[in-house]
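Colleague: Model the structure of this input:
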Amino acid sequence: MPLIKTASTDSPATLPDRLDAAFGDLPPALRLRVLRRAVSGAIVFTTSFGLEDQALTHCICDAGVDVEIVTLDTGRLFPETYTLWAETEQRYKRRIRAYYPRHEDLGDLVFRQGVNGFFNSAESRKACCGVRKVEPLRRALDGASAWVTGLRGDQSANRQGMGFVSLDQTHELLKANPLFDWSRDAVLAFAEQNDVPLNPLHAKGFPSIGCAPCTRAVAPGEPERAGRWWWEEEAKKECGLHVAEDGRLVRAGASA
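Modeller: Down below sits the predicted model:
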C-alpha cells in the first residue's frame, strides 16, 4: 500500500475514489484546494510549460495553494520553452525547480544510440525518454503524497479513461488531473482571461510541445498530439511518464 499521508479519515485505498467524486463540477483552483486539504504530505505539480500546465500554474499561484512546481529539463527543449520558463517565474514571483537527466546515464545513452538515435526505433525513443524524463520524474516525486498533472481526457484516445484522481502504483502516490474534463478551447479561454503567459509555438500549430526534435506542428484536423513522435504508431505514443511499469496507461479506478 502506498505511503500516502492523508489529512482525513480516508485510507489511501479509498481516497482516490472520494476525491474523484469530490472534484465534480468544481473549477480547477478549488479542485486543487480539495486535494491539498485531503493530503497532508507534499504535493508536486510537474509542468512542461504547455497550455494546460500554464493554466494550472496560474491556479496554484493565484490561489496560493501549497503545491511544489517542478519541471523536467530534458536538454532538448525548444528555445521558446526556456524563454517562457523565465517569463513564468517572473510573472508569478516563484522559482520552478528543474530536474535534469543524470549525466552518466545521458552520456551512455548518446554514445550507445547516437545523438538523434531516438528516430531509429520505438525502443530507442523510449530509452531516450526513460533517461531524459522518466528517471528525473522519479526523483521529482520521491517522498511526495500526490502528483498534479495537466492531462486532459480529450487530448488522445489513450487518455480518455484516466479520470480525475487515481492511485499511481508506480510512484506510490495519488495522481490528480484537475483539467481532465476541460476542452482545449476552455483552457485557452481561461488563459486569455487571466493573462497567463503562453508558449508562442501554440499559435504556430504546436498544440502539444515536448522536446524540439520530437515535436512538429500539426495540420488542420489532426489530433492535438499528432505532432509528438509523429513517426510512430498513434496508439503507442506515450513518453512513459503516465504509464505503469507494464507499459499501459494508468486508468481511473486503479485503486481497486
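
Colleague: For the rest of this, base every contact and every neighbour count on C-alpha atoms.
Modeller: Noted.

Colleague: Could you find the closest non-adjacent residue to the residue positioned nearest the centre of the chain?
Modeller: A centroid search over the chain (C-alpha atoms, centre = their mean) returns Thr149, at 4.1 Å, as the residue closest to the centre. Nearest residue to Thr149, sequence neighbours excluded (C-alpha to C-alpha, 6 or more residues apart in numbering): Asn177, at 5.3 Å.

Colleague: Just give me the neighbour total for that neighbour.
Modeller: By other C-alpha atoms under 10 Å, the residues close to Asn177 number 24.

Colleague: quick one: it and Ala146 touch, right?
Modeller: No: under the criterion of C-alpha atoms under 8 Å, Asn177 makes no contact with Ala146, lying 10.7 Å away.

Colleague: here's the other one to compare against:
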Amino acid sequence: MGDVQASRPLALPEQEIASLARSLEEAPPQAILAWALDRFPGRLALACSFQAEDVALIDMAAAAGKLAAVTVFYLDTGLHFPETYATCRRVAEYYGIEPVAVRPDLALDEQAARYGPRLWEREPDLCCRLRKVEPLRRFLQGFDAWVTGIRREQTPQRARTAVVEADHRFGLVKVNPLARWTRSQLWDYVLRRGVPYNPLHDRGYPSIGCAPCTRPVAPGEDPRAGRWAGFDKTECGLHA
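Modeller: Just a heads-up that it's a prediction; the model follows:
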C-alpha cells in the first residue's frame, strides 16, 4: 500500500490553478468558497472533522444557499471522541444534511489482528494511512475538487498553503478558503454566527483528532501540541 501520487489529470490546468490562487488570495473565505461551489457543482467534496474550521465552511455554504452543490464528508476512523460524533449529529440536524461517513477497509479488530493491538501507539503514521489517507484517496476519486479548513497559522508545514492549489497526492483541485484566517477571525465568525462546534474546543482541545492520539493543550503550548504527543508527528498525511 504505497503512498504514491495520483495519476489522474487535474480538473483544471495547473497554470489556471496558480492564476486563481493569485486572484483569490485577498478574497474573503465566503467568496473563495462561492467560486468553488459554482465551478464544481456536484463534483466538490468538503472535508469535515467537526472542528470549528470545517463547520464554519458548512455554515458559509448554507448561508449562500448552496449546500446542495457540495458533498460534506468525514473520515470515520472509529476512534473519534464521543463529543465528535455528537457534534456530527448536531451539525447534520442544524444544517439539514447527512455527512457521508468514509470508513477504512479494516475494522479496528481486523486491524489489530493484522498489525497488532493499538497500532497508533507504535506506528501512528501507518495507522493514519490505513484509517485516513487511503480511505480518503478512494473516496475522492469521485470528485474534481475538495475543500478543507486548513489555515496557514496552524503549523509551519501549512504556512505556504494557497487558497487554491493543485493536490497531486489525490489528483484534485484543493480549495482552502480559510488559509489566511487567524484563530481570532475564525472564532469571531463561529460565535457571531452561532455555528455549532465541538465542545472539546472549550476544554483545552484547539485541535481535535482521534481520541487515543489527542490530549488537551496547556496554556502557552503550541495549539497542535496535543496531537500525537510523544511522536515527531504533526500531520496525519492528508495535507502533506
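
Colleague: For the two chains, what TM-score is obtained?
Modeller: The TM-score (TM-score structural alignment, normalised by the length of the second structure) is 0.91; 232 aligned residues with a C-alpha RMSD of 1.7 Å.

Colleague: Who are the packing partners of the helix ranked longest in the second structure?
Modeller: If each helix of the second structure is counted by residues according to DSSP state H, the longest one is helix 82-95. Secondary-structure packing of helix 82-95 of the second structure (3 or more C-alpha pairs under 8 Å, 6 or more residues apart in numbering; DSSP states H and E): helix 52-63.

Colleague: what separates the residue nearest to Thr149 of the first structure from Gly150 of the first structure, distance-wise?
Modeller: When distance is defined by C-alpha to C-alpha, to the nearest Å, Asn177 of the first structure is 6 Å away from Gly150 of the first structure.

Colleague: can you check Leu174 of the first structure too?
Modeller: As judged by C-alpha to C-alpha, Leu174 of the first structure and Gly150 of the first structure stand 14 Å apart.

Colleague: For the stretch 1-150 of the first structure, just list every one of the strands.
Modeller: Ranges of strands in the stretch 1-150 of the first structure, per DSSP state E, counting those that start in this stretch, are 43-46, 68-72, 97-99, 146-148.

Colleague: and the first one, how far out from the chain's middle?
Modeller: The chain centre lies 9 Å from the centre of strand 43-46 of the first structure; the measure is C-alpha atoms, centre = their mean, to the nearest Å.

Colleague: That one vs the second structure, average offset?
Modeller: Once fitted to the second structure, strand 43-46 of the first structure is off its aligned match by 0.7 Å on average (mean C-alpha distance after the TM-score superposition for the first structure).

Colleague: so that strand aligns onto which residues of the second structure?
Modeller: Mapping strand 43-46 of the first structure onto the second structure (TM-score structural alignment) gives residues 44-47.

Colleague: What ranges does the stretch 151-256 of the first structure have for its strands?
Modeller: Taking DSSP E, counting those that start in this stretch, the strands of the stretch 151-256 of the first structure run over residues 165-168, 173-176.

Colleague: and the last one, what does it pack onto?
Modeller: Strand 173-176 of the first structure makes packing contacts with strand 146-148, strand 165-168 when contacts are defined by 3+ C-alpha pairs under 8 Å, 6+ apart.

Colleague: now do the first one
Modeller: With contacts defined as 3+ C-alpha pairs under 8 Å, 6+ apart, the secondary structure elements packing on strand 165-168 of the first structure are helix 15-23, strand 173-176.
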